[in-house]
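Q: Fold the following, please.
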Amino acid sequence: MTNIQRVAMLSLHTSPLEQPGSGDAGGMNVYVRSMALELAKTGIDVEIFTRAHAEDQAETEELAPGVIVRHVPAGPRQKVAKERLPELHDSLVDAVHAIQKHLSDEHFDVVHSHYWVSGIAGLRLAKTWKLPLVHTMHTMGKVKNLRAPAYGSVEPAIRIKGEQKIVDGATRLIANTRREAGELATHYGAPSGSIDIIPPGVNLEIFHPAPVDRASLDVSQNAFHLVFAGRIQRLKGPQILIEAAARLAKSRPDIPLKISILGSVSGAEELQLEPLVQSHGLHNTVSLHPAVQPATLATWLRSADVVVMPSFSESFGLVALEAQACGTPVLAANVGGLPQAVSHGRTGLLVDGHDPALWAAELEKLYDDAGLRQTLANGAAIHARAFGWNRTAMLTAQSYRNAVEDFGSPSH
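A: Okay, the predicted model is just below:
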């Protein structure tokens, strides 16, 4: 069996040290950080390369024994929109290569890039270092553009071309779900034999059922409490939840509705929720909160009767998994990886489309049927137990071994 000892992991556009739910940080940040920590527990050292974006950042930071984050100097030491990062590809590649050259006699066994910005850099670094490249898309430009008319943001041609180069040049691709694997094949022509399907995990030590004092969150005990957690952008659909709540407030004023939205504005097209909340007269119903740390997020998820995810696109939907691990049912859009994260009718409900009227109707059904909510809650906690990060790390390590063997084969 091929022995994997060290991995160069590229997360150039966003750091695993960032707070999920703010800026460009989201499920991918949780993914990179959590998987690196689990890989280290199996004996695989991981060095994560991410762009330095602040003057006071140390060159390196140890997350845990075997996991080092290296801040790569490229461009200004400040936040840069990920849409501008392709301009920095040359300097990012040169800086990562320069760091690698100074790591004495140490070498990597494989390069693992995350998201297309890192994938382009990964192609060049893997070629220079004569190593296999494993790539995880997380999201795909062509798939997002299929739904772009609904939320008004189109991915640029440079991304589409870049993703095609990555698919054509990577040794192996990791997809979160079967649906994502199918999209890689359909839209980019990826050979099915080069794709490993590996679902993300959830930190079961943090996200698990437990009693919660709603009063500590300023939520009344009798409220029908809905929680949305994620970046505040149209792609994630918090505006759909607010529109659905407005309909529900008019048609069912007897429902003691309370909505908590956790997250920060993100993306090139900023979505401001406060004016929308005010225009519908929901200022006493909807509370907007900044992104929170995982332990606090778990408390919010436990406090919810339902966690709502009206996303237009999700490669998997880690928040759905975290909510279910807390024993909370999820109402989610039937898109991307959410049908795998949420078992319809067993752990939550899936909604076809983004018509606020549909979402209002589903929320009304969940409010009226407390027995259904309890059944879904029980199933949710059981379902989530199968998604520990240790399993994700073990399958990823096997993907690395496959990549090394493929890379060394005569047909490569």
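Q: make it CA atoms for all contacts and neighbour counts henceforth
A: Fine.
Q: number of nearby residues for the closest residue in space to Glu83 that isn't next to it in sequence?
A: Once flanking residues are discounted, Glu83 sits nearest to Ala268: 8.0 Å by CA to CA, 6 or more residues apart in numbering. Other residues near Ala268 number 11, with proximity taken as other CA atoms under 10 Å.
Q: Any figure for the gap between Ala268 and Ser311?
A: Distance from Ala268 to Ser311, counting by CA to CA, to the nearest Å: 17 Å.
Q: What count of nearby residues applies to the closest residue to Tyr188 other than its chain neighbours?
A: Here the nearest residue to Tyr188 in space, its sequence neighbours aside, is Gln164; by CA to CA, 6+ apart that works out to 6.0 Å. The local packing of Gln164 (other CA under 10 Å) involves 18 other residues.
Q: Following up with a second sequence; could you model it the same way so I can compare the two?
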Amino acid sequence: MRIALVSMHTSPTEIPGSGDAGGMNVVVAEAARALSARGHEVVVATRARADLPAGVTRLAWSGRAAAGQDPLSPVVAVLPAGDPELAKGELPGVVEQFAAELRALGRFDAVHGHYWLSALAAQRAWGGSAPVVTTFHTLAAQKNALLAAGDRPEPAVRLNAEAALAHSSFVVAGSESELAGVNAFYGTPALGSAVVHPGVDTALFAPRSGGAGSAAPLRVTVLGRVQPLKGQDLAVRAAAELAIADPGLFARTEWVIAGEPTPGAADYAAELRRLAERAGIAARVRFLPAQSREQAAALLASSALVLVPSHSETFGLTALEAGASGAPVIAAGHTGLLEAVPDGVAGVHLSGRDPVAWAGAIADLLRDEPRRAQLAASARRHAELHDWAAHAAALERIYATLAG
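A: I've put the predicted structure just below:
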């Protein structure tokens, strides 16, 4: 098949944790590679920006993904649409222009829009000739229902577009939670739906031999875009509570927040540093930039614990990657994290946002090395059940059915 994966507002070539790049970028890139490995011609379409000029390139294969294979790399088509400096909130105004550029790419057997802007543009480009598959990644109505303090609710234009797409395209959800949200907020998708979990590269994201040693600090990591939705402030507050409750244990820890603020979240990122300073713990809290895939894998594998304090997650790919790396996860017990981090298997769920409770759960696991080792082993086994080849095979079946 000739397959179009549309990612209008962000490119799969970007580093997750920078700008608007996150788990969706990983899903699009890995799905493109895995579909290509199955013999399909894959074109990933994204919008040109000042830092991403228009043109055509290829989504390079890593040595891991291409081991024993020589597939054709997916094409990345960077299409001009509006001023390259447009902010994300202004992109609805150039959907029609982007759709015209999509049409110029020719006919496709399968069209998959990632995020509502992409699906809307794909429908306007090819809706009359091919059924469009939509993956929302972050569901606006669900996000608004679980909105973080200080975060802006998603606008009506997005809510209305998602509702329309739910009834005019085939919906692929990243988790049972996301699909339940679609059904609850927008109604049952008229053209059908399916849950296709993301995969994980278990060769790259893997436990590392020769641990850090008993003298090394116990690393507690939060990895991802810095924004109110991801709730990094809860991790800093929990660190402060642990410093009060058990100064000796806290002195053995190192807290890492890795990622860059999304556009509009610079004040939130600055407040995280101020929180650490006011609590007197800034010396033990490190702020790192966005991590490459290789850097992220090394960071997770070196962590005693990984925290995912998000207000909501479509799935929680970072949590799955942490488990593959042998790092137990303490996660907010809701939405897609229920599937990415099975409680008692890949980590521990916490039901509220009380930093004292989070500090207690963190302390319990840091003190209990056998329990951490048990969770690390079972988290790795859980991650091994999630494979990008299986992800692509599930998409292929959906595309073939719709094309038929």
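Q: can you tell me which residue in structure 2 aligns to the residue nearest to Tyr188 of structure 1?
A: Alignment note: Gln164 of structure 1 maps to Ala163 in structure 2; criterion TM-score structural alignment.
Q: The longest helix along structure 1 - contacts with which helices or strands?
A: Longest helix in structure 1, counting residues (DSSP state H): helix 389-407. With contacts defined as 3 or more CA pairs under 8 Å, 6 or more residues apart in numbering; DSSP states H and E, helix 389-407 of structure 1 has these neighbours: helix 27-41, strand 110-114, strand 133-136, strand 172-175.
Q: returning to that earlier point: mind checking the SS state of the residue nearest to Glu83 of structure 1?
A: coil (DSSP: H, G, I helix; E, B strand; the rest coil).
Q: What is the equivalent residue in structure 2 for it?
A: Per TM-score structural alignment, Ala268 of structure 1 is aligned with Gly264.
Q: Tell me how far that match lies from Ala87 of structure 2.
A: Distance, Gly264 of structure 2 to Ala87 of structure 2, by CA to CA: 10 Å.
Q: And Trp255 of structure 2, by the same measure?
A: Distance from Trp255 of structure 2 to Ala87 of structure 2, by CA to CA: 32 Å.
Q: Repeat that for Trp388 of structure 2.
A: On the measure of CA to CA, Trp388 of structure 2 and Ala87 of structure 2 end up 32 Å apart.
Q: Neighbour count for these two, which is higher?
A: Neighbour comparison, Trp388 of structure 2 and Ala87: the larger count goes to Trp388, with 22 against 11 (by other CA under 10 Å).
Q: what's near enough to touch that one?
A: Glu30, Ala31, Ala34, Pro198, Gly199, Val200, Asp201 (CA atoms under 8 Å, 6 or more residues apart in numbering).
Q: Same list (the helices and strands packed on helix 389-407 of structure 1) but as TSV, adding distance to Gln278 of structure 1 and mean neighbour count.
A: Formatted as TSV, those follow (distance: least, CA to CA, whole Å; neighbours: other CA atoms under 10 Å):
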stretch	distance to Gln278 of structure 1	mean neighbour count
helix 27-41	29	21
strand 110-114	38	27
strand 133-136	40	28
strand 172-175	40	26
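Q: Out of these, flag the one nearest Ser264 of structure 1.
A: Nearest of these to Ser264 of structure 1, taken as CA to CA: helix 27-41 at 13.8 Å.
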